[in-house]
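Chemist: got a predicted structure plus its sequence, pasted below:
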Amino acid sequence: MNTDTRIQFLFSRYVSGEATPDETVEFFLLLNDAKYKAVFHQLMDQYLIETTFSNGLNEEQKTGILQEIFKAPEPVTAAAETSVPLPLPGAVQSFPLWRKMLGAAIVLITLSAAVFFISRPKRETPITYTEYKGELKPGGNKATLTLNDGTKLCLSDAANGKLAQQGNVRIRKSAEGRIIYEITAPENKVQTNAENEPQYNIVSTPAGGQYQVLLPDGTRVWLNAASSLKYPVSFAALKERRVELSGEAYFEVAKINRGRGRLPFLVKSSGQEVEVLGTHFNINTYKEEKAAVTTLLEGSVRVSRAGAFAAVIAPGEQAIVNEGIKISRADTSTAVAWKNGIFKFDHADIYTVMNQLSRWYDLDVEYRGKAPENKFNGEVYRNMDASKAFRILSLARINFRLETPLNHQGRKKIVITQQQKMP
């Protein structure tokens, strides 16, 4: 029996669990010999194709798996385990303790291969769509509350009343669909965990969702669709009130005095930080927008960006942050229209319009051909079904259609095609 045939025999015996101790030792010795690497790679490919996986492994992946599996934390010689003569002169004389590896190595091969396949870029199967003629309902009060211990509470389904108790802070849901934090006993220190770190909660809204939060300091926050807010369960004894925002939110910050001054309130978001002492403002930091926009309605805020200068804006102004910071006058009613149940467009392009509509009606957007160059002005109520809201496109003579995946898995989408030609 030549060596390749012997390797194939030992491999088959090992993966079937029928290998004797002596055969197992011989199997590992052969694995440690570099000149037989190609033979083992071929056997691995064949085994994976015939069992769990339908695609083979590339050279780097196969070598990585073998190296990971046969690392020896406490190498021994073959003679220490068995009297079987070494089959290959010059072969590596140390290898993992086979008794520890017996029955586990092939499991590791499979698991390691699974990890490789999961981590490799997947070839996504194209989704097939068909025309959708149904109705799309508007979004509503939908959100998830994630507690400091990782517990997730669906606020849409939760009954009104107490949701949770974190130390001396009670969290409840009001009849108006709002999260409220209440101090249930005098606080002399920050609400912390076992590592003496502040505890945090996260409220997140899906596409088609919105929610209100009354923070422990009395600050009111309105979260728009596809947004999240991370904040401490208690601000007691903290030197500043710092929260983290993703998406869009409107803030009415409570004024808190601490010592000789007011306790600062800071909002960290993508590419910027906003510092306030007590004010009303809106922050839009959606990734699909061209910049982060902070619009001030009342008070004063300082907007800063790492690597760029900071700027203080006054009521009626907005800070537009991308590579730098630009200050301009703003129509505040347009910036906060979403909070008041309205889509308001003021010379908005098609991308601005569709970004807002897609988030609220939970749709993907696809542009085919040249995107329309229309500028949109006007208002649309957010409580209307999509067919009524999309009339803004029909009035602009823009062709569009709704599509849905044939397997009903995944989001529906709206396809925007070229503008109709005027007669």
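Modeler: The structure has been received and is ready for your questions. Numbering: from 1, shown residues only.
Chemist: all contacts plus neighbour counts: C-alpha atoms, from now on.
Modeler: Will do.
Chemist: what is the burial count for the closest residue to E240 other than its chain neighbours?
Modeler: Leaving aside its sequence neighbours, E240 sits nearest to P264 (CA to CA, 6 or more residues apart in numbering; 5.2 Å). P264 is flanked by 18 other residues according to other CA atoms under 10 Å.
Chemist: what does H347 give?
Modeler: 12.
Chemist: pull the distance from the helix or strand containing it to the chain's centre.
Modeler: If you go by DSSP states H and E, H347 is part of strand 342-348. Distance of strand 342-348 from the chain centroid (CA atoms, centre = their mean, to the nearest Å) equals 29 Å.
Chemist: which SSE is immediately downstream of it?
Modeler: helix 350-361.
Chemist: other SSEs contacting that following helix?
Modeler: strand 363-367 (3 or more CA pairs under 8 Å, 6 or more residues apart in numbering; DSSP states H and E).
Chemist: from the middle of its chain, how far away would the strand it packs on be?
Modeler: Using CA atoms, centre = their mean, the offset of strand 363-367 from its chain centre is 20 Å.
Chemist: ok, and what's touching that strand?
Modeler: Under the criterion CA atoms under 8 Å, 6 or more residues apart in numbering, residues M354, L357, S358, R411, K412, K413, I414, V415, I416, T417 lie in contact with strand 363-367.
Chemist: quick check: the farthest pair among those residues?
Modeler: Greatest spatial distance among the contacts of strand 363-367 (CA to CA): R411 and T417, at 19.0 Å.
Chemist: presented hereafter is structure B, for comparison with structure A:
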Amino acid sequence: MEKKQFLAILKKHRLGETTEQEEAYLAAYYNLFDSEPDVTELLNDHEIDFLKNQIRDNIKEKISSPQQQPAPKPNKFYYWLKLAAVVLLFFLAGILTFNKYKKVNLVSNNDVAPGSNRAVLMLANGRQIILNNAKSGFLAQQGGIQIHKASSGQLVYQIKNVAANSDTGYNTITTPRGGQFVVVLSDNSTVCLNANSSIRFPAAFSGKYRTVSLTGEAYFEVAHNKAMPFHVITHNQTVEVLGTHFNINAYDDENVVKTTLLEGSVRILAGNNTALLAPGQQSQIGKGSGSYPQISIVKNANTEEAVAWKNGFFQFENADLKTVMRQFARWYNVEAEFDGNTNKRLFSGEIHRNLSLLKALELLNYADVNFKVDGRKIIITQ
């Protein structure tokens, strides 16, 4: 993009006069900042100062007190483009000028790298394979199932010679804090595991159902098989599907189990209660509901926020600081400690998960949140 054209569109964005195509232009240009850092040479110091002030205004607009009501949701497509353009300003003012404008209330003796593809596979016989250290190719055989690590890094289960209704044993994949991993199951369903999560599943499915157990968070793309429904068992609920795309957030340190549907249809089973989700809806079940959990349905859920982690982002919509830091703690393998009341603000926005910890915190630091990083502990003060 030519510098003159870029700045002209950016000015129109500031005035709220951009078209959807121009917003898409900014969103696409924003993606270059990861792959081609030299694009910053388009800007001089005066222009960087302008953008730095602009981002502070954007951040202030994105922070509200708990008493304020969130604004009505705009069209999702336009919302995404608008958010991408805002994040462009985050990066220009918050990251690319990090050294020049580093604030004194972000104190650290070290930085922490972001998470990566890391997981451990436990086979039915108890053998453990550290997947991030394993080379691409054949890893193991279990019954008539061969387990491979693809060149893309995914773990793939392939049926070679399995007798009908035979018991091939259960496997477990566990990601640590600071890890994520993708597995393609023997029925061709794909599961993306977020950090600090695990999934237990049979090497080959048999019987009436395809049943797996999940702790933590995962995104599922389930292969259609009407004759053998797919079940995901988590805390206080079972999700039943035929073939669909959905996300489940069932971390132990979250108060609510959230199931968000993107495509298809799923049925939520919790105690004696059931609910059927349509695309764009989210079910919520409180952890403290005991033997009779209630299912709440959010009809117009923010599906982009629910699966942002899978797409390489943190995304927040009116989230308090403790919610933000729980996600940071899992991805960077750190502990968060709060000194004083820090729940007066709500955050909305998006941050790349490929940033180091200090660069991610710097964006929050511009919102006048004070951090001290000591080893793998983050101390947050009001």
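Modeler: Thanks, I have it. This one's a predicted model, so the numbers in the text were calculated from it and none came from an experiment.
Chemist: and the TM-score between them?
Modeler: The TM-score (TM-score structural alignment, normalised by the length of the second structure) is 0.69; 269 aligned residues with a CA RMSD of 1.2 Å.
Chemist: which of R411 and T417 of the first structure has more residues huddled nearby?
Modeler: Neighbours per residue (other CA under 10 Å) separate R411 of the first structure from T417, with T417 holding more: 17 against 11.
Chemist: what residue in the second structure is paired with the more buried one?
Modeler: The alignment partner of T417 of the first structure in the second structure, by TM-score structural alignment, is T381.
Chemist: its match contacts D368, correct?
Modeler: No. T381 of the second structure lies out of contact with D368 (CA atoms under 8 Å); the separation is 9.9 Å.
Chemist: how many neighbours does E50 of the first structure have?
Modeler: Here the number of neighbours of E50 of the first structure (other CA under 10 Å) works out to 11.
Chemist: for it, give me its contacts.
Modeler: E50 of the first structure neighbours (CA under 8 Å, 6+ apart): none.
Chemist: picking that back up, ok, and the closest non-adjacent residue to the match of T417 of the first structure?
Modeler: D339 (4.9 Å).
Chemist: state the distance from that neighbour to Q141 of the second structure.
Modeler: Per CA to CA, to the nearest Å, D339 of the second structure is found 51 Å from Q141 of the second structure.
Chemist: what about those two, which has more around it?
Modeler: Counted by other CA under 10 Å, D339 of the second structure and Q141 do not tie: Q141 has more neighbours, with 15 against 10.
Chemist: residue in the first structure paired with that one?
Modeler: In the first structure, the residue paired with Q141 of the second structure is Q165, using TM-score structural alignment.
Chemist: and what of H13 of the second structure?
Modeler: Counting by TM-score structural alignment, H13 of the second structure has no partner.
Chemist: nearest residue to H13 of the second structure in space, please, no chain neighbours.
Modeler: E23 (7.6 Å).
Chemist: wasn't the one you found part of a helix?
Modeler: Yes. The assignment for E23 of the second structure is a helix, going by DSSP: H, G, I helix; E, B strand; the rest coil.
Chemist: ok, it touching A85?
Modeler: Yes. At 6.6 Å, E23 of the second structure and A85 qualify as touching, with contact defined as CA under 8 Å.
Chemist: follow-up on the earlier one: export the contacts of strand 363-367 of the first structure to CSV and tack on distance to M384 of the first structure?
Modeler: Below are the contacts of strand 363-367 of the first structure laid out as CSV (distance: CA to CA, whole Å):
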residue, distance to M384 of the first structure
M354, 16
L357, 11
S358, 14
R411, 20
K412, 18
K413, 18
I414, 17
V415, 20
I416, 20
T417, 23
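Chemist: just the buried ones among those, please.
Modeler: Neighbour-count burial (16 or more other CA atoms under 10 Å) applied to the contacts of strand 363-367 of the first structure gives M354, L357, S358, K412, K413, I414, I416, T417.
Chemist: out of the residues you listed, which is nearest to F40 of the first structure?
Modeler: The closest of those to F40 of the first structure turns out to be K412 (CA to CA; 46.8 Å).
Chemist: just the helices in the stretch 301-423 of the first structure please.
Modeler: 332-335, 350-361, 386-389, 391-395 (DSSP state H, counting those that start in this stretch).
Chemist: mean distance between the first one and the second structure after superposition?
Modeler: Read it as helix 332-335 of the first structure. For helix 332-335 of the first structure, the mean distance from the matching residues in the second structure following superposition reads 0.6 Å, by mean CA distance after the TM-score superposition for the first structure.
Chemist: about what we covered before: how about the buried ones among the contacts of strand 363-367 of the first structure in a markdown table, adding distance to A78 of the first structure?
Modeler: A markdown table is the format used below for these (distance: CA to CA, whole Å):
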| residue | distance to A78 of the first structure |
| --- | --- |
| M354 | 69 |
| L357 | 70 |
| S358 | 66 |
| K412 | 62 |
| K413 | 63 |
| I414 | 67 |
| I416 | 70 |
| T417 | 71 |
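Chemist: nearest to V115 of the first structure among the residues you listed?
Modeler: K412 (31.0 Å).
Chemist: which residues touch that closest one?
Modeler: By CA under 8 Å, 6+ apart, the contact list for K412 of the first structure reads D362, L363, D364, L402, E403, T404, P405.
Chemist: nothing else from me, thank you.
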